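>>> quick one, what's the 3D model for this:
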Amino acid sequence: MKILIAPDSFKESLEALDVCHAIQSGFSQVFPDADYKLLPMADGGEGTSAVLFYVLGGRWKEVRVYDPLMRPINAKYLLLENETAVIEIAQACGLHLLTTEERNPLITSSYGVGELIADALDEGVKRIIIGLGGSATNDAGLGMLMALGMTFHDSADNTLAQGGGALANLQRLDATNFHTSVLETVFEVACDVTNPLCGELGASTIFGPQKGASPQQINDLDKTLNHFASICAQHGYQDHQDIAGAGAAGGLGYALMSFCQAELTSGFDTVAKVTNLSQHIADADLVITGEGKLDVQSAMGKVAGGISQIAKLSQTPVIAICGSVDGLEPAQTSQFDVIMPSIQKLESIDNIFKNAYHNIEITAANIAAAIKLGQCIK
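I've put the predicted structure just below:
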């Protein structure tokens, strides 16, 4: 029996590869001779580079860059053999790099993301896969573009400061020194949100609160991002502010589309394509996937839902092991042959996270035992 184990990470408890090992450990107690293929998955957010490194190899490059508050830190990205770089923006401008008190999207900058991109371009890559997710910024890529050589000026021709708040003063931009390799490089942006740049569903309104913005700051930032898009349009750049995903990562999606001619795609679809997921599923007799919480969003570009859709095309049975199940409609549960929560007993959330590996292992063993029992029943 060929078993493909392809879960997402269980947030705050286990990385995707650890989930793979837990499932394999449980299943092998019942089916020790099965042919197991481990394929940890991601949806373009944090952990995507580690997944691709496990599957495809490559080498890590560590770079000294600036964090969201322009403090020097070490960040890394992945270089693949086919002249491809994989960059997670959270490495340089992630919310996890700040304390709660430090969160302020009026001043936080995506400058470090531009530094990572510039370093990859200097390495000679021809393709850059960028994972959007987990950003602390709301600057529409202002900092990133500055790091790539573009300058932004106010009415007195002074250079703008960092942060989304500074965009209110923008009157002119200058691309004279923009990195020459940008337009010669293919940018693929893995994005799992569909928000536009501005408005009620825009970057500032939807994601600003978690980045520390007050209601008044949210309103101000929404106006500054709209102003930025207007100035870009005046300078001849195509207006992408209403395109789905433009508001991702505080407007980095907009900047990458407008200035780097990037294509925004589903994060899961990007990872699935790079890892040749469809072929692995077609070759398997059984697919086991999972994520920390299986809910209505799982079918909207997340790993488990995406895998179930591919598995149905090849008529490969698919099992989902998750921490918990919440609010799934019958149509969504029917995407899977089996859905099994793994939490074994009521306890504190800290203990649930701590015992995640053990819980998944036990759940996998019980599912395997049920399969074996089914094989015996005439």
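>>> going by C-alpha atoms from here, please, whenever you check contacts or count neighbours.
Noted.
>>> how much space between Cys260 and Gln315?
39 Å (C-alpha to C-alpha, to the nearest Å).
>>> that should have said Pro196, apologies.
From Pro196 to Gln315 the distance is 36 Å (C-alpha to C-alpha).
>>> can you tell me, leaving aside adjacent residues, what's nearest to Ala244?
Nearest non-adjacent residue to Ala244, counting by C-alpha to C-alpha, 6 or more residues apart in numbering: Thr194, 4.3 Å away.
>>> identify the residues contacting the one you found.
Neighbouring residues of Thr194 by C-alpha atoms under 8 Å, 6 or more residues apart in numbering: Ala244, Gly245, Ala246, Gly247, Ala248.
>>> let's compare: structure for the following, please.
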Amino acid sequence: MHILVAPDKFRGSLEAAEVCDAVNDGIKKAYPQARVTAIPLADGGEGTAKILTQVTGGWEVPVTVMDPLNRQTKATYGISGDHEVAFIEMAAASGLSLLKAEERNPLLTSTFGTGQLIVDALDRGVKKIILGIGGSATTDGGIGMAEALGYAFKDAEGHTLLPNGGSLGKIAFIDKHNADPRLGLVSIVVACDVTNPLYGKDGAAFVYGPQKGADPEMVAKLDQGLENLSQVATRVFGRDVSQMPGAGAAGGLGAGCLWFLNAELKEGISIVMEQCNVATLVANADLVITGEGKIDEQTLAGKVVKGLAALCKGRRVPLAVVCGTLQITPEQARAVGITYATSVLNRPMDLNSAQNEAFQLVSDATFQLVRLFFFNRGVV
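This next block holds a predicted model:
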């Protein structure tokens, strides 16, 4: 019997690779003869670049770049073992985690450092870039990233603007004459798991601006600026992408990637599963075990569990899910293709205890589900 183990991380307690180890520990206790294939997954957010780098036999590249407030910082990205694909997370250079709480101000922050990572990847001759855009500290529509790649943004008098959120409303011209010509020679795929438009009440500023430090007045200014950027960019590039699902991701970086990089936006988990050849692994499995820290309705909208459930359902392979918090109904689990779902918590406990004991809790829950599954099949 072949079991595929393919979990996401349990945030705050176990990385995806550690979840793999814990699940494997439980399997071996329950059914030592099982053949196990373990592969850590991610949904396109934090940790995705590291996982894809490891899966492809690649290595990490350290680069000195500008952080969201234009200070030098160290960032890394990955390159595949065949030297052809770069795996970049914008949060490494332009992420909210790089700022103290009192430093958060999306009128001042910029994605310039993300553009520097792309430039470094181009310098190394890659043919494809996979860019994750979760966890941003910015609402600049991607103009910082674009400036690092040679674009210039000017006001009505022709003065070059600082590439940050506060400049969006002043943009009158976009000069693309010095844009890096190598952008036309690479394929760029953006991992994007939100569907917000660029501007408006459901757009980047109103929905995500407050968590980046924007007060109501700043949110309104940023929203107006993103709408202005859309008008100018639509004129320059000949297409309006502002209402495309994901245009508002990462403070409008989704739209910026479409305009300035001619990129493709894709669901993050789809990208990861494609790179990791998960469809073939599922087809060859008798049981798939996955998990993440919390399973709720958001999980069913595009996380690792949802992506695996769709594959398993299509191939009639049972899918078992272990998690810390289980907040979906049996009907929701059945509808999406989950065969079995359980919380790993085996008694009342506080968060610290659950996180400290996570490895053993996952192992024990896996032991129980594997015994049940194979007992029903007459194997154990």
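>>> before we move on, the earlier item: Cys260 and Gln315 of structure 1: which is more packed in?
More crowded of Cys260 of structure 1 and Gln315, by other C-alpha atoms under 10 Å: Cys260, with 18 against 14.
>>> which ones are touching the residue most central in space within structure 1?
Centrality entry for structure 1: nearest residue to the mean C-alpha point is Gly45, 1.6 Å, by C-alpha atoms, centre = their mean. Residues near Gly45 of structure 1 by C-alpha under 8 Å, 6+ apart: Glu88, Gly131, Leu132, Gly133, Gly134, Ala190, Cys191, Gly267.
>>> leaving out sequence neighbours, find the closest residue to it.
Here the residue nearest Gly45 of structure 1, using C-alpha to C-alpha, 6+ apart, is Gly133, at 5.0 Å.
>>> from Val274 of structure 1, how far out is the one you found?
Distance, Gly133 of structure 1 to Val274 of structure 1, by C-alpha to C-alpha: 19 Å.
>>> settle it for me: which of these two has more neighbours?
Gly133 (25 against 12).
>>> quick one: that one from Val113 of structure 1, how far?
Counting by C-alpha to C-alpha, the gap from Gly133 of structure 1 to Val113 of structure 1 is 12 Å.
>>> about what we covered before: now the buried members of the contacts of Thr194 of structure 1.
Neighbour counting with 16 or more other C-alpha atoms under 10 Å marks Ala244, Gly245, Ala246, Gly247, Ala248 as buried within the contacts of Thr194 of structure 1.
>>> what's the helix or strand for Asp21 of structure 2?
helix 16-30 (DSSP states H and E).
>>> re the thing from before, which residues are in contact with each of Gly133 and Val113 of structure 1?
Overlap of the contact sets of Gly133 of structure 1 and Val113 (by C-alpha under 8 Å, 6+ apart) consists of Ile89.
>>> now the end-to-end length of stretch 129-147 of structure 1.
End residues of stretch 129-147 of structure 1 are separated by 18 Å (C-alpha to C-alpha).
>>> run the chain-centre distance for it.
13 Å (C-alpha atoms, centre = their mean, to the nearest Å).
>>> kindly report the same for stretch 118-134 of structure 1.
Its chain's C-alpha centre and that of stretch 118-134 of structure 1 lie 14 Å apart, by C-alpha atoms, centre = their mean.
>>> what comes up buried for that stretch?
Those would be 118-121, 125-134, for stretch 118-134 of structure 1 by 16+ other C-alpha under 10 Å.
>>> just to revisit the earlier point, can you list which of the contacts of Gly45 of structure 1 are found in helices?
Gly267 (DSSP state H).
>>> the residue nearest to Ala244 of structure 1 belongs to a strand?
No. Using DSSP: H, G, I helix; E, B strand; the rest coil, the assignment for Thr194 of structure 1 is coil, not a strand.
>>> isn't Lys74 of structure 2 right next to Pro62, touching?
Yes. Using C-alpha atoms under 8 Å, Lys74 of structure 2 makes contact with Pro62 at a distance of 6.8 Å.
>>> what touches both of those two?
Overlap of the contact sets of Lys74 of structure 2 and Pro62 (by C-alpha under 8 Å, 6+ apart) is empty.
>>> what helices or strands is the longest helix seen in structure 2 leaning on?
Using DSSP H, we find that the single longest helix of structure 2 is helix 216-237. Packing partners of helix 216-237 of structure 2 (3 or more C-alpha pairs under 8 Å, 6 or more residues apart in numbering; DSSP states H and E): strand 173-175, helix 204-208, helix 249-260.
>>> rerun at 7 Å
helix 204-208 (3 or more C-alpha pairs under 7 Å, 6 or more residues apart in numbering; DSSP states H and E).
>>> what's the mean deviation for the helix it packs on versus structure 1?
Superposed on structure 1, helix 204-208 of structure 2 shows a mean distance to its aligned partners of 0.8 Å (mean C-alpha distance after the TM-score superposition for structure 1).
>>> residues in contact with that helix?
Thr139, Asn196, Leu198, Tyr199, Val219, Leu222, Asp223, Gly248, Ala249, Gly251, Gly252 (C-alpha atoms under 7 Å, 6 or more residues apart in numbering).
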